[in-house]
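Just a sequence and a predicted model for now, questions to come.
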Amino acid sequence: MIRVKVPATSANIGPGFDALGIALNLHNSFSFEEIPEGLEIIGCDDRYKNKNNLVYISMLKTLDKIGYKVKGIKITMDTNIPVSRGLGSSAACILGGVMGANGLAGNPLSKDEILNIATEMEGHPDNIAPALYGGMVVSVMEMGKVYFDKVNVAKGIKFVALVPDFSISTKKARNVLPTAVPYDDAVYNVGRVSILISALSNGRFDLLEYAVEDRLHQSYRGKLIPYFKDIIHVSKRLGAYGTYLSGAGPTIVGIIDNDNSNYTMGIKDYFNSIGLDWDIKELKLDLTGAVIERIK
């Protein structure tokens, strides 16, 4: 039996649109076991217990690339990453399937090959790369290949995910974006993403308030989320260094000091006052990334 553990991810971090992502210590686990025939999937909603399961699809595509065949497969899932909330649930499923297939076949693929195969399935590497390598990762694609580097993040902060009780599909979140942006907005984001990486690397967390600002996607996607601007304002008042839309949303993430003991309770009180039943998760960076083990 092969077991794969994959962390949640938060992409963009404000201005790093489709290029930046972090891994967080919230995980999905997937176990793969060859059986004499058929398909058995345990631990997920009934609607996903079939051949359209993303983990299964990713596993089959990878096995086909490797040239390894199985008669039947049993997949057991333990999922903690909210689905369609901007925390990399699809990337976790894809990566889990790719790594599971590689494990069943005896690990013929390198980590970089896994990255490229999973990114091909996902369409972009901003969630896949940090999920695989852990920490904060900057990544780009060139001629179908992913180029990436890990970014050191100074100690002293944690990430509070404010997870709504509704989902937004990535397709819908993409459709609200303009087909072109003003030159000034592009220049604005270049500056912000540069200072974001510098501030996180050097521990200049006081700069994050400005560094997470963005003009390429957050103002458009924020309109899909009730109280988006108000939550950003309240988050700042409660001491967050910076607050941004995670991936395509609708999850919002506040970056706070490790010693900030007021933020989570304060944001919970605010949600109660306006009738929002959102989940609040205090998270740390996952510096390891996805791991695989063989269980006898």
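On my side now, so go ahead. Numbering: from 1, shown residues only.

going forward, measure contacts between C-alpha atoms and count neighbours the same way
OK.

for Ile252, what are its contacts?
Ala161, Leu162, Val163, Thr243, Tyr244, Leu245, Ser246 (C-alpha atoms under 8 Å, 6 or more residues apart in numbering).

repeat for Gly222
Phe228, Lys229, Leu245.

now the contacts of Ile252 as TSV including neighbour count and distance to Leu224?
Shown next, in TSV, are these (neighbours: other C-alpha atoms under 10 Å; distance: C-alpha to C-alpha, whole Å):
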residue	neighbour count	distance to Leu224
Ala161	25	17
Leu162	23	15
Val163	22	14
Thr243	28	17
Tyr244	25	14
Leu245	31	11
Ser246	26	13
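
try this one side by side with the last:
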Amino acid sequence: MTSVRVKVPASTANLGSGFDTLGMALGLYDEVEARVIDDGLKITVAGAGAGDVPCDEGHLVARAIRTACEAIGFPLPGLELACRNAIPHARGLGSSAAGVVAGVAAAYGLAGMETDDRALQLAAEFEGHADNAAASLLGGLVVTWTEGERYRALRLDPHPDVRPLLLIPGESSSTHVTRQLLPDRVPHADAAFAAARTALAVQAITLRPDLLLPGTADRLHQEYREAAWPASLRAVRALREQGAAAAISGAGPTVIVLTQDGKLPQGVDLTGFDVRELPVDREGVQVSAI
């Protein structure tokens, strides 16, 4: 193909204690049109990040396309990109992973290939972990892990009654900064708690939505990163006290609430948050010829 259109979903990661392990795709999409040209690089960006992201070889989608093309042996003399971004940047909704997955999928599409396990490996290597990338690539709920240097992912279908609500604040957050707030070691009891609750979260999201509240409990990372988004963590605590399955989405500061009715409890102060219901995306990245 000489040109393709890519539609890639946002994602939420961690879902409580599933740190760097659990991810889920959400129905909010970036779109990229990629076209092979004779030489050079042309990039236009509309929507989130327009005017802020580079429009040269440093552009994330362009870098992902070139890396993937090299890996699969597809020659790319020149490239034209048109990006329309709906996923807000630096909010914990997987915008960078979506950009990487869009680039990898575009490279595969231009080469006339279907994405495969190597596509996940390429995308996850950009991020350093596979939770967001696997969710955007595969859709649904993903459980991710590593085997040596190999990234792996298992896709599961969330229960149809799971209705995510996103509380998106105006401020942004840096994954690099929030990771620096994490300790090198955690108490054994907290590690055991995280293992149990991560397993429970998978059961709750796929089969037993009545267990979403205990399944999204965390003692592994959120409290350590409170300094990065104190208002978001206050909202998580207040919502959980009212029985809502709330957690920080990815590196924050967005809060995700896994509901069964699309409603939030009354009386919780959510000033400063844009509340949006986003469905679970079940398709993952989609590639079509133009």
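That came in fine, so what should we check first? Because the structure is a prediction, the values reported are computed rather than measured.

hmm, back to that, closest to Ile57 of the first structure among the contacts of Ile252 of the first structure?
Ser246 (25.7 Å; C-alpha to C-alpha).

Return the distance of that closest one relative to Glu33 of the first structure.
34 Å (C-alpha to C-alpha, to the nearest Å).

same question, Gly21 of the first structure
31 Å.

between those two, who's got more neighbours?
Comparing Gly21 of the first structure with Glu33 by other C-alpha atoms under 10 Å, the one with more neighbours is Gly21, at 31 against 17.

The second structure: matching residues for the helix or strand the more buried one falls within?
Assigning secondary structure by DSSP states H and E places Gly21 of the first structure in strand 20-35. Using TM-score structural alignment, the residues of the second structure aligned to strand 20-35 of the first structure are 22-37.

Give me the buried positions along stretch 78-88 of the first structure.
Residues of stretch 78-88 of the first structure classed as buried by neighbour count (16 or more other C-alpha atoms under 10 Å): Thr79, Ile81, Pro82, Ser84, Arg85, Gly86, Leu87, Gly88.

matching residues in the second structure for it?
Going by TM-score structural alignment: stretch 78-88 of the first structure matches residues 84-94.

All the strands of the first structure, in order from the start?
2-11, 20-35, 38-42, 72-79, 136-142, 145-151, 157-163, 242-245, 252-257, 279-283, 291-294 (DSSP state E).

residues in the second structure aligned with the last one?
Right, the one you point to is strand 291-294 of the first structure. Going by TM-score structural alignment, strand 291-294 of the first structure sits over residues 286-289 in the second structure.

with the first structure superposed, average distance for the matching stretch?
In the superposition against the first structure, stretch 286-289 of the second structure averages 0.6 Å from its aligned positions (mean C-alpha distance after the TM-score superposition for the first structure).

Report the buried residues of that stretch.
Neighbour-count burial for stretch 286-289 of the second structure [16+ other C-alpha under 10 Å]: Gln286, Val287.

for stretch 180-189 of the second structure, same thing?
Quick answer for stretch 180-189 of the second structure (16+ other C-alpha under 10 Å): Leu181.

Using TSV, please lay out the strands of the first structure together with distance to Asp269 of the first structure.
Formatted as TSV, those follow (distance: least, C-alpha to C-alpha, whole Å):
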stretch	distance to Asp269 of the first structure
strand 2-11	24
strand 20-35	24
strand 38-42	37
strand 72-79	28
strand 136-142	31
strand 145-151	34
strand 157-163	13
strand 242-245	18
strand 252-257	15
strand 279-283	11
strand 291-294	37
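
residue ranges for the helices of the first structure, please.
54-66, 89-104, 111-122, 128-133, 170-175, 183-202, 208-211, 218-221, 228-237, 263-274 (DSSP state H).

Dump those into a markdown table; add distance to Met1 of the first structure as well.
Listed next are these as a markdown table, based on distance: least, C-alpha to C-alpha, whole Å:
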| stretch | distance to Met1 of the first structure |
| --- | --- |
| helix 54-66 | 14 |
| helix 89-104 | 8 |
| helix 111-122 | 19 |
| helix 128-133 | 20 |
| helix 170-175 | 33 |
| helix 183-202 | 39 |
| helix 208-211 | 44 |
| helix 218-221 | 41 |
| helix 228-237 | 44 |
| helix 263-274 | 39 |
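
Please identify which of the ones you listed is closest to Ile75 of the first structure.
helix 54-66 (7.9 Å).

Now do the residue lying closest to Ile87 of the second structure once chain neighbours are set aside against Arg163 of the second structure, distance only.
Nearest residue to Ile87 of the second structure, sequence neighbours excluded (C-alpha to C-alpha, 6 or more residues apart in numbering): Ser95, at 5.8 Å. Per C-alpha to C-alpha, Ser95 of the second structure is found 21 Å from Arg163 of the second structure.
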